[in-house]
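Q: Show me the folded form of this:
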Amino acid sequence: MRRMTTNAHDSDSMPERLQEGSAAPDFTLPAVVPDSTEDSSITLSEVLKAGRKVVLYFYPAAMTPGCTTEACDFRDNLARLASKNVTVLGVSKDSLDKLRKFAQRDHLTFPLLSDPDLTVHKLYGAYGEKKLYGKVHVGVIRSTLVINSDGSVAIARYNVRAKGHVDSLLKVLEKLEKLEK
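A: Reported below is the predicted structural model:
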C-alpha cells in the first residue's frame, strides 16, 4: 500500500482514476465518528487491519439533496453491508463542523472524513473534469471504491448516481463474495 503525503498540491494535472487491482493509497484524515463527541482521525491501513473490506465513497457536499440521499442509503443499508464484511467511510471536502451537523441531522451511523484540500480525492481520482448539464466542470466526482483488506481495489466506480447506488453495489459485492468462496 502506498503511503500518502499530506501536502500533495504538487501537480495541477487531472488525477488518474484507480482501477480494479490497483493499490489503494493509504491516508489519514480527520473524521466525525458516530457515538463520539471527540473529533478523531481515521487511517485507511488501520481500518483494513480488522480484515474487513472498506467502501470508500466520495461525495460533493454534505447536506445537499443528492449527497443526503446517498448518505441515507448507506445508513439504511449498513447492516446489509456489514454482513458482507464491509466498513463504510464517506469522504468530502466539508469541514468537521459541517460533517458533524450532517451526521446529527440525518442520523448517520458511519464515519465521515474531511478532506478540505482534496488531497485524498485526487489520489483516488475522485476530483477532476465532469459534465454537468452538458458543460465540463472541474470538481468532486461522486465515486465509490471497495478496497480489499490487503489494500487492493476490488471495485472502482466513478460518476455514480446517488439514488439506487447502494443496491447496485450490494449486488456486485454478492458476486465478489461468490467468486471468493
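
Q: From here on, just use CA atoms for contacts and neighbour counts.
A: Will do.

Q: what sits against the residue nearest the centre of the chain?
A: In the chain, the centroid-proximal residue (CA atoms, centre = their mean) is residue 57; its distance is 2.1 Å. Taking CA atoms under 8 Å, 6 or more residues apart in numbering, we find residue 57 in contact with 88-91, 142-145.

Q: So which residues of the chain form strands?
A: 28-32, 40-43, 53-58, 86-92, 112-114, 127-132, 135-140, 143-147, 153-158 (DSSP state E).

Q: Now for the contacts of residue 57: which two are most distant?
A: Across these, the two members that end up farthest from each other (CA to CA) are 88 and 142, 15.0 Å apart.

Q: Give me the more crowded residue out of these two.
A: With neighbours defined as other CA atoms under 10 Å, residue 88 and residue 142 compare such that residue 142 has more, 23 against 19.

Q: any idea how far that one is from residue 176?
A: Look at residue 142 and residue 176: by CA to CA, to the nearest Å, they are 22 Å apart.

Q: to compare against the first, here's another:
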Amino acid sequence: MRDDYDKFKTQNAEILAIAPHSLERTRKYWTSHSLLFPCLADQERTVFKLYDVRSRLLSLGQRPGLYIIDTDGALRFAHVGSQQWHIPSNERVLARLDEMARPADNK
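A: From the prediction side, this is the model:
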C-alpha cells in the first residue's frame, strides 16, 4: 500500500494499518520504512479479535485482514487471508474503491 499511497489518497481512502506488535517495535518499523499512513500497535490483538482475524493452528503468524468501510460506517469489502502473504493486490482494492465511487446507476 505504501507504493500506491497517492492512488489511495486520490480515491479519498484513508489507510489504517494494525500491527500485532508493541508500540516500540511498530514505531521502529514504520519509521524505517517511511510509511505515511497511521498504524495501531495491537500487541494484545484486541482489534484482530474484534474482526475475527485470529491466528490459526496452521497459519504462520498473524493472519492478514483487509476491510473497506465507507463513510457511513458500512463494511463494503472484507478479506481475511489464511497466511501473512494472502492479501489482495493494491489494484484489486483500488478497483473496489473505484466501484464504490461510481453512482449507483453506473455500476
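
Q: so residue 18 of the second structure touches residue 39, yeah?
A: Yes - counting by CA atoms under 8 Å, residue 18 of the second structure does reach residue 39; the two are 5.3 Å apart.

Q: which one among the contacts of residue 57 of the first structure gets closest to residue 162 of the first structure?
A: Comparing the contacts of residue 57 of the first structure against residue 162 of the first structure with CA to CA places residue 142 closest, at 8.0 Å.

Q: Where in the second structure does stretch 75-93 of the first structure fall?
A: Using TM-score structural alignment, stretch 75-93 of the first structure corresponds to residues 2-20 of the second structure.

Q: Tell me which residues of that stretch come out buried.
A: For stretch 2-20 of the second structure, burial by neighbour count (16 or more other CA atoms under 10 Å) applies to 5, 8, 13, 15, 18-20.

Q: Which residues outside it are in contact with it?
A: Outside stretch 2-20 of the second structure, the residues within contact range by CA under 8 Å, 6+ apart are 26, 35-45, 47, 62, 90, 94, 97-98, 101.

Q: are any of the residues you listed buried, and which?
A: For the contacts of stretch 2-20 of the second structure, buried by 16+ other CA under 10 Å: 26, 39-43, 45, 47, 62, 90, 94, 97.

Q: so can I have TSV of those residues showing distance to residue 76 of the second structure?
A: Shown next, in TSV, are these (distance: CA to CA, whole Å):
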residue	distance to residue 76 of the second structure
26	27
39	21
40	21
41	24
42	23
43	27
45	23
47	18
62	23
90	16
94	13
97	9
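
Q: Name the nearest of these relative to residue 73 of the second structure.
A: Distance to residue 73 of the second structure across those (CA to CA) is lowest for residue 97, with 14.6 Å.

Q: Looking at the alignment, what corresponds to the closest one in the first structure?
A: By TM-score structural alignment, residue 97 of the second structure lines up with residue 173 in the first structure.
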